[in-house]
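Peer 1: quick check, what structure comes out for this input:
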Amino acid sequence: MVDRRDIGTWIEGTPTPGEPVRWPGERLGRPENGSGSMARFGRRLIALIIDWGLAFLIAKFAFDSNQWAILGIFAAEQILLVGTLGYSIGHRILGLRVIRLDGRWPGPLWAFVRTVLLCLVIPAGIWDADQRGLHDKAAGTALVRI
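Peer 2: Modelled structure (predicted):
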């Protein structure tokens, strides 16, 4: 049988021996607060609501609120904007940016991987001690404050 502790260890990665994690992103070399620090849950959620709301409004007027059109518009926004600029409209409003762990911008391929997993919802709902969802872990990205 699978134990929750086994899954938690897998999701959180390898902890530094003897050192507890003091803030999200510490293991990644990110500061505790300010520019470059990991985006917290509240900001991420509000950015997602803004992006989903914009996709809903566009689909409402262009496609008569078709649920697949909403998802398609949301995905297109994420792939195009995150892949080229490093942030979506919701991210920009809340002062967030998607970066690769080496500091580069994600690019179209990793934005696509991240978006596909984000659209599956479950990976985005599971995150580690650094507050990176499974979609960010798979794409090697992190959502940080600008």
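Peer 1: from here on, just use CA atoms for contacts and neighbour counts.
Peer 2: Fine.
Peer 1: what about the helices in the protein?
Peer 2: Assigned helices in the chain, in chain order: 4-12, 41-63, 67-77, 83-84, 89-93, 107-119, 122-125, 134-139 (criterion: DSSP state H).
Peer 1: another for comparison:
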Amino acid sequence: MAGARTLDDVRRVIGSWLDGPKSAFNHAREQAAEARPDWRGEKLGLPKDGPGSAAPPGKRLLAFVVDILLAALITAAFTAPEFPGDWSLLTWFLITVIPVSFFGFTPGMAMMRIWVARIDGAGMVGPLRAVLRCGLTLLVIPAVMWNFDGRSWHDRASKTIVIRR
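Peer 2: Sure thing, here's the model as predicted:
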């Protein structure tokens, strides 16, 4: 029958966890043998380097740290001498979501000369995508798990990528 799956097809998809560690290791080895792009963003049609290329992880991390410190300083200015606590999280959320929604970058990203762009080429990231990216960043794991294209889980979920200016 055309389109019918064999036991081997099913096992290839779900067998890695059913068959135990040896099968899981073989499945991981098969995935590692897949053709990898020569540079981050190649599959998306981005240039290898320069403006419009995928932003390097170091610049992204530094931009994030700048945004966190800026949020802490802004919050401390309003809550001093008390410890800002959770208020700095709210401040970080605001200085992340609002500028990314409309301009595509946070203050830290502007300093690092990187910005968030939609994969579909639309001009604005928009509030829904910005809130999704920010919310997933709070969970940490989606922001630090990357694929070969230089996109983290929160970028893939929001259909965005961080690129150089």
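Peer 1: how close are the two chains, by TM-score?
Peer 2: Here the superposed chains carry a TM-score of 0.86, computed using TM-score structural alignment, normalised by the length of structure 1; 139 aligned residues with a CA RMSD of 2.3 Å.
Peer 1: circling back: with mean neighbour count and distance to Arg100 of structure 1 added, can I get the helices of structure 1 in a markdown table?
Peer 2: Converted to a markdown table, the helices of structure 1 look like this (neighbours: other CA atoms under 10 Å; distance: least, CA to CA, whole Å):
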| stretch | mean neighbour count | distance to Arg100 of structure 1 |
| --- | --- | --- |
| helix 4-12 | 12 | 18 |
| helix 41-63 | 16 | 17 |
| helix 67-77 | 17 | 19 |
| helix 83-84 | 18 | 11 |
| helix 89-93 | 19 | 15 |
| helix 107-119 | 20 | 9 |
| helix 122-125 | 15 | 17 |
| helix 134-139 | 21 | 8 |
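Peer 1: in CSV, list the ones you listed along with distance to Ile99 of structure 1.
Peer 2: Written out in CSV, the entries for the helices of structure 1 read as follows (distance: least, CA to CA, whole Å):
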stretch, distance to Ile99 of structure 1
helix 4-12, 19
helix 41-63, 14
helix 67-77, 17
helix 83-84, 10
helix 89-93, 12
helix 107-119, 9
helix 122-125, 16
helix 134-139, 10
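Peer 1: any buried residues in stretch 18-34 of structure 1, and which?
Peer 2: Neighbour counts over stretch 18-34 of structure 1 (16 or more other CA atoms under 10 Å) mark 23-27, 30-31 as buried.
Peer 1: could you do stretch 125-132 of structure 1 as well?
Peer 2: 127-132.
Peer 1: including distance to Ile79 of structure 1, could those go into CSV?
Peer 2: Formatted as CSV, the buried residues of stretch 125-132 of structure 1 follow (distance: CA to CA, whole Å):
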residue, distance to Ile79 of structure 1
Trp127, 21
Asp128, 23
Ala129, 26
Asp130, 23
Gln131, 21
Arg132, 18
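Peer 1: closest to Glu19 of structure 1 out of the helices of structure 1?
Peer 2: Evaluated over the helices of structure 1, closeness to Glu19 of structure 1 peaks at helix 4-12, with 14.0 Å, by CA to CA.
Peer 1: mind checking how far Arg30 of structure 1 is from Asp102 of structure 1?
Peer 2: To Asp102 of structure 1, Arg30 of structure 1 is 11 Å away according to CA to CA, to the nearest Å.
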